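**Q** Here is a sequence together with a model predicted from it:
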Amino acid sequence: MAYNETRVTVAGIVASKVVRTVVGTGYSRAAFRVHTRERRFDRDREEWFDGSTMFLMVTCWRDLADNVHACLDKGDPVLVHGKLRIRETAENGVTSQHIDIEATAVGPNLVACTARPSRTRDAPAVVAPREEDEHALSPPLVAPGAVPAPRAAEPAPKEVPAISH
């Protein structure tokens, strides 16, 4: 991470087709626009209303680009996390600023949709520890020079009687 780098997370809707290209270095790049709209609750009227709206360009690289292109379509609810970039363009003597996100993570927004993850060939499977194994992951806290107390023996599993029909 760079010094004074601005990281953002945006919840929105894919507002354009996801376009994937291969750049001169051989890396994949995917780009799409994301639309986000602020929603506010007016307590006096007891109703929600739309606030500011914003469109941002999102750029993804390498495996993220390939996966975004394969999984997302216009209209999909997404969460985008990445580096905020300000890009300036000059046209007919007028300079304009555009806000872009160079994404490091993109995923479906599960508030508005469901998803079933499917690992890519390079992504390792991560197995969450069982709750009862949690104590085995961290060493017990012991003062320097002290002898750690032995762990209590775990109770033997209870036998379940066979059920006959």
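**A** That came in fine, so what should we check first?

**Q** Every contact and neighbour count from this point should use C-alpha atoms.
**A** Will do.

**Q** what comes into contact with stretch 58-70?
**A** Residues outside stretch 58-70 that contact it (Cα atoms under 8 Å, 6 or more residues apart in numbering) are 18-20, 27-34, 100-106.

**Q** filter those residues to the buried ones?
**A** Taking 16 or more other Cα atoms under 10 Å as the criterion, what is buried in these is 18, 20, 28-34, 100-103, 106.

**Q** Which ones among the residues you listed map onto strands?
**A** Within these, residues falling in strands by DSSP state E are 20, 28-34, 100-103, 106.

**Q** which pair in these spans the largest distance?
**A** Largest separation among those by Cα to Cα: 28 and 34, giving 19.3 Å.

**Q** returning to what we had before: tabulate the ones in strands among the buried ones among the contacts of stretch 58-70 (TSV), appending distance to residue 8.
**A** TSV is the format used below for these (distance: Cα to Cα, whole Å):
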residue	distance to residue 8
20	23
28	22
29	20
30	19
31	17
32	17
33	15
34	13
100	11
101	8
102	10
103	9
106	12
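
**Q** second one coming, line it up with the first:
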Amino acid sequence: MFETPITIVGNIVNDPQGRRVGDQEVIKFRVASNSRRRTADGNWEPGNSLFVTVNCWGKLVTGVGAALRKGDPVIVVGHVYTSEYDDRDGNRRSNLEMRATSVGPDLARSIVRIIEKTPSLRDDGPTADESAEEAVVDAEEEKPMPLSA
């Protein structure tokens, strides 16, 4: 079976929803990727839209669930496929879905701050028992680290 890799740049259109499938967790959300094109008079007009249901498994569940919400600009990398199902009336339907391998904020359209899951290795860093929230240090408070010879 061939897997089709794809990168989608767009916005999340619903809050990510988590659920359990067997002994694993999955978090799903929809992304809209909207194109625009320049008209002959120099104005911009909306183009086509692509809507994809994104499925996140494994380590992505924690990061996506904690960080992303409806409306956030994202870049999603993964493999795309068509999911088929029967609706309530018995009609055969299909939906474009993606199994994400990477999900992140689009830094061209947002400003974010990274919070590490593991403690920093700096000398003045927190101990392993301290939470990630306590490990956050404002950029103004950080001191440059000298380069060692």
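**A** Structure received. Worth saying up front: this structure is predicted, and the values here are computed from it rather than measured.

**Q** circling back to that earlier point, redo the buried ones among the contacts of stretch 58-70 of structure 1 as CSV? Include distance to residue 76 of structure 1.
**A** Listed next are these as CSV, based on distance: Cα to Cα, whole Å:
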residue, distance to residue 76 of structure 1
18, 11
20, 17
28, 21
29, 19
30, 16
31, 14
32, 12
33, 11
34, 10
100, 19
101, 17
102, 19
103, 16
106, 12
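
**Q** Pick the one among those residues closest to residue 122 of structure 1.
**A** Among those, and counting by Cα to Cα, the member closest to residue 122 of structure 1 is residue 28, at 15.8 Å.

**Q** Next, residue 63 of structure 1: secondary structure please.
**A** helix (DSSP: H, G, I helix; E, B strand; the rest coil).

**Q** Give the aligned equivalent of it in structure 2.
**A** Using TM-score structural alignment, the equivalent of residue 63 of structure 1 in structure 2 is residue 59.

**Q** Tell me how many other residues crowd that match.
**A** For residue 59 of structure 2, the count of nearby residues is 12 (other Cα atoms under 10 Å).

**Q** so what's the residue nearest to the spatial centre of structure 2 closest to, chain neighbours aside?
**A** Residue closest to the average C-alpha location in structure 2 (Cα atoms, centre = their mean): residue 103, at 3.3 Å. Among residues not flanking residue 103 of structure 2 along the chain, residue 76 sits closest, at 4.6 Å (Cα to Cα, 6 or more residues apart in numbering).

**Q** I would like the range of structure 2 that aligns with stretch 103-117 of structure 1, please.
**A** Using TM-score structural alignment, stretch 103-117 of structure 1 pairs with 100-114 in structure 2.

**Q** thinking residue 10 of structure 2 is in contact with residue 70, fair?
**A** No: the pair residue 10 of structure 2 / residue 70 is not scored as a contact, 11.4 Å apart, by Cα atoms under 8 Å.

**Q** Thanks a lot, catch you later.
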